[in-house]
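Asker: Here is a sequence together with a model predicted from it:
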Amino acid sequence: MKALYFDKALRLCTVAAPKPKPGEALIKVTAVGICNTDLEILKGYMSFKGIPGHEFCGIVIKCDDSQLINKRVVGEINIGCRECSACNMNLTRHCPRRTVLGIQGKDGAMAQYLTLPVENLHTVSDNIEDSDAVFVEPLAAACEILEQIHLSPSHNIMVVGDGKLAALIAQILHVINPNVFVKGLQPEKIQLLKNLGLHADTKPFGHRTWDVIIEATGNPEGISLALEYIKPRGTIILKSTYNQKIAIDQNAIVINEINILGSRCGNFELA
């Protein structure tokens, strides 16, 4: 099969198609998304070697469950050991022995075929296009914020970032708080956000400080920017990962009693 393969450099090559293990499905990939994590992998993130890509839609072509054959599916990316305490709590994203599709120890979706455990798969409704279905994974990550923290219309909320994930987060939060503000850098992306009915600009306005800031810049400088605008005792939710260690002003966090909350993968059913 054709695949994009990364080993210090990204190249298009021909590799053997994966063979599903018991309990897995073989999936023909019909669409794949490009995430900032994929771009960080090209810089050495997670020391990944193999086929990247974790946002996908595809068709099941081989599976022990005959009812899944020819079904369009998307898939949760974390594959746990099914034995540890995290897996027993349905938190495979925190399994210490997990593999992660296209990120850690598991070839991903930038290929003609991939394999995933059947339990990771979710069927796609007929009224959803493949190009839209690839957004289920990042949309689930956006929804995870609402599982971690209670937000209301009374909160002053700012999303820092104007990429795909930031836009999804802003749209989700806009449902419960129509005054969510997005701070971005690129005028064309700012305009796209405004076209979606969101408040967005290159500079914050309205509130000098914010109760809650979601950092989704994909840039190591994002946390510093969030600390600049967060209110004392406010909460910063971190969504970005990078191929490098970053310096954080711990004094500002301690003195202003800032809550820092990491947020990663989410529930596909909610998305």
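Answerer: Sure, I can see it.

Asker: contacts, neighbours, all on C-alpha from now
Answerer: Fine.

Asker: Quickly find the element holding the spatially most central residue of the chain.
Answerer: The residue lying closest to the centre of the chain (Cα atoms, centre = their mean) is Pro138, at 3.9 Å. Element membership for Pro138 (DSSP states H and E) is helix 136-148.

Asker: try this one side by side with the last:
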Amino acid sequence: MPSPPRPSSCRKLIPRRTQNLSFVLEGIHKVKFEDRPVPQLKDPHDVLINVRYTGICGSDVHYWEHGAIGQFVVKEPMVLGHESAGVISQVGSAVTSLKVGDRVAMEPGIACRRCEPCKSGKYNLCENMAFAATPPYDGTLAKYYVLPEDFCYKLPETLSLEEGALMEPLSVAVHIVRQAQVSPGQSVVVFGAGPVGLLCAAVATAFGASKVIAVDIQQPRLDFAKQYATTSTFLPGKASAQENAERLKKENDLGTGADVAIDASGAEPSVHTGIHVLRNGGTYVQGGMGRSEIQFPIMAACSKELTLKGSFRYGSGDYKLAVGLVSEGRVNVKQLITGTVKFEEAERAFLEVKAGKGIKTLITGINE
């Protein structure tokens, strides 16, 4: 059995004086700090952001652990990170909605605005998306990062920059729940009690779901979910998906089945159980990414005439709604922050997330 990765000596390589210190992935378990030039504003609608907090996502850890996610392969050194918030440091000549000093949540995917998905209003499906920390594009774990002004969301005074960094995973959850069209009074089962699954439960509750049930194979996660944003939890047994689904329905008084099932785990048993736990005419949304191909209970999906949807990142209005949900007190993201590390100890955050410690770890940025 291979030994777990150990922190590298990258901390010793930090220059004393820096312009745009960045945390760079060179290869599997091989990272370094690199001082790069401060990015220039190339478009009059762009802004320069001093990044203050960045959350660690499973995709960041996957690139660090494996050097690739599906077709996206790290071939050149790449700055990691995409869950960030910061302070506006410079604005382009055409920027009207932001000024220097504004605190913003950063939407890290820049769409081309020209392809058919973009023009039809689904820019998250852009054919030429430039997404932070997805090869070949650099991420946000740097002192400075450039974005168009309309991909920055001004934070109300009541929201901290730490909370701002969690607008990215919350926007993922908002998109998933909007895909499911959750409405007041519905029953929702969420598979996976990691950060996105927990946030899906919180958003479903905010949307008025009367029952929100979290499913996970780790009891500590379920314990947290129960006190965070669910009406109940479910620990699957060593049984078939149909048997677990029947027990889940019985224990939670779901009658013939749940209205909505959301998978935020990507695990094949969860997918199967999610299909079987739904009532006839129910809605299933796949938000978690697991293996590229799995077996699927297609007969059950057809005979129940289920609505099946995928969900990818976030689209129009999702970030704005995420900020609103938190500022209005309808979703709490502070409770998910279980650790913060200094920028020069960034690799330690990856090790802790890989080890399953806590829920959401943040890396502090470098103030101007």
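Answerer: Ah, there it is. No experiment lies behind these values; they were computed from the predicted model shown.

Asker: ok so, going back, the residue nearest to the centre of the first structure -> the second structure?
Answerer: Under the alignment (TM-score structural alignment), Pro138 of the first structure pairs with Pro169 in the second structure.

Asker: quick one: the helix or strand following the helix holding Pro138 of the first structure to the second structure mean distance?
Answerer: The C-terminal neighbour of helix 136-148 of the first structure among helices and strands, as given by DSSP H and E, is strand 157-160. Compared with the second structure after fitting, strand 157-160 of the first structure deviates on average by 1.0 Å (mean Cα distance after the TM-score superposition for the first structure).

Asker: In the helix or strand just after strand 157-160 of the first structure, which residues are buried?
Answerer: The helix or strand immediately downstream of strand 157-160 of the first structure is helix 164-176, counting by DSSP H and E. For helix 164-176 of the first structure, the buried set under the neighbour-count rule, 16 or more other Cα atoms under 10 Å, comprises 164-174.

Asker: same thing with stretch 96-112 of the second structure?
Answerer: Quick answer for stretch 96-112 of the second structure (16+ other Cα under 10 Å): 98-99, 102-111.

Asker: just the helices in the stretch 1-150 of the first structure please.
Answerer: For the stretch 1-150 of the first structure, the helices defined by DSSP state H, counting those that start in this stretch occupy 36-41, 85-88, 130-133, 136-148.

Asker: Could I get the buried residue list for the third one?
Answerer: In other words, helix 130-133 of the first structure. By 16+ other Cα under 10 Å, the buried positions in helix 130-133 of the first structure come out as 130, 133.

Asker: just checking, what packs against it?
Answerer: strand 24-32, strand 56-62 (3 or more Cα pairs under 8 Å, 6 or more residues apart in numbering; DSSP states H and E).

Asker: From Ile145 of the first structure, how far off is Leu261 of the first structure?
Answerer: Between Leu261 of the first structure and Ile145 of the first structure the computed distance is 9 Å (Cα to Cα, to the nearest Å).

Asker: and those two? which has more neighbours close in?
Answerer: Set side by side, Leu261 of the first structure and Ile145 show more neighbours around Ile145, with 24 against 14, by other Cα atoms under 10 Å.

Asker: check contacts around the residue nearest to the centre of the first structure.
Answerer: 55, 165, 168, 265 (Cα atoms under 8 Å, 6 or more residues apart in numbering).

Asker: Could you export those residues as TSV, including distance to Val212 of the first structure?
Answerer: Output for the contacts of Pro138 of the first structure, formatted as TSV (distance: Cα to Cα, whole Å):
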residue	distance to Val212 of the first structure
Glu55	28
Leu165	17
Leu168	17
Cys265	19
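
Asker: Translate Glu119 of the first structure into the numbering of the second structure.
Answerer: Checking TM-score structural alignment: Glu119 of the first structure goes with Asp150.

Asker: Quick check: the gap between its match and Tyr319 of the second structure.
Answerer: On the measure of Cα to Cα, Asp150 of the second structure and Tyr319 of the second structure end up 11 Å apart.

Asker: How about Ala258 of the second structure?
Answerer: Taken as Cα to Cα, the span from Ala258 of the second structure to Tyr319 of the second structure is 28 Å.

Asker: Quick one: map Met289 of the second structure onto the first structure.
Answerer: Checking TM-score structural alignment: Met289 of the second structure goes with Thr241.

Asker: wait, I meant Lys211 of the second structure
Answerer: By TM-score structural alignment, Lys211 of the second structure lines up with Asn179.

Asker: if I pick that match, what's in contact with it?
Answerer: 153, 156-157, 199.

Asker: Over to Gln186 of the second structure?
Answerer: Contacts of Gln186 of the second structure by Cα under 8 Å, 6+ apart are 208-211, 258-260.

Asker: wait, which of the contacts of Pro138 of the first structure is closest to Asn127 of the first structure?
Answerer: Relative to Asn127 of the first structure, the closest of the contacts of Pro138 of the first structure is Glu55; by Cα to Cα it sits at 18.8 Å.

Asker: Excluding chain neighbours, what is closest to the residue opposite Ser270 of the second structure in the first structure once aligned?
Answerer: When the first structure is aligned by TM-score structural alignment, Ser270 of the second structure is paired with Gly222. Excluding the flanking residues, the one nearest Gly222 of the first structure by Cα to Cα, 6 or more residues apart in numbering is Glu215, at 6.1 Å.

Asker: do Lys62 of the first structure as well
Answerer: Using Cα to Cα, 6+ apart, the closest residue to Lys62 of the first structure is Leu26 (5.0 Å).
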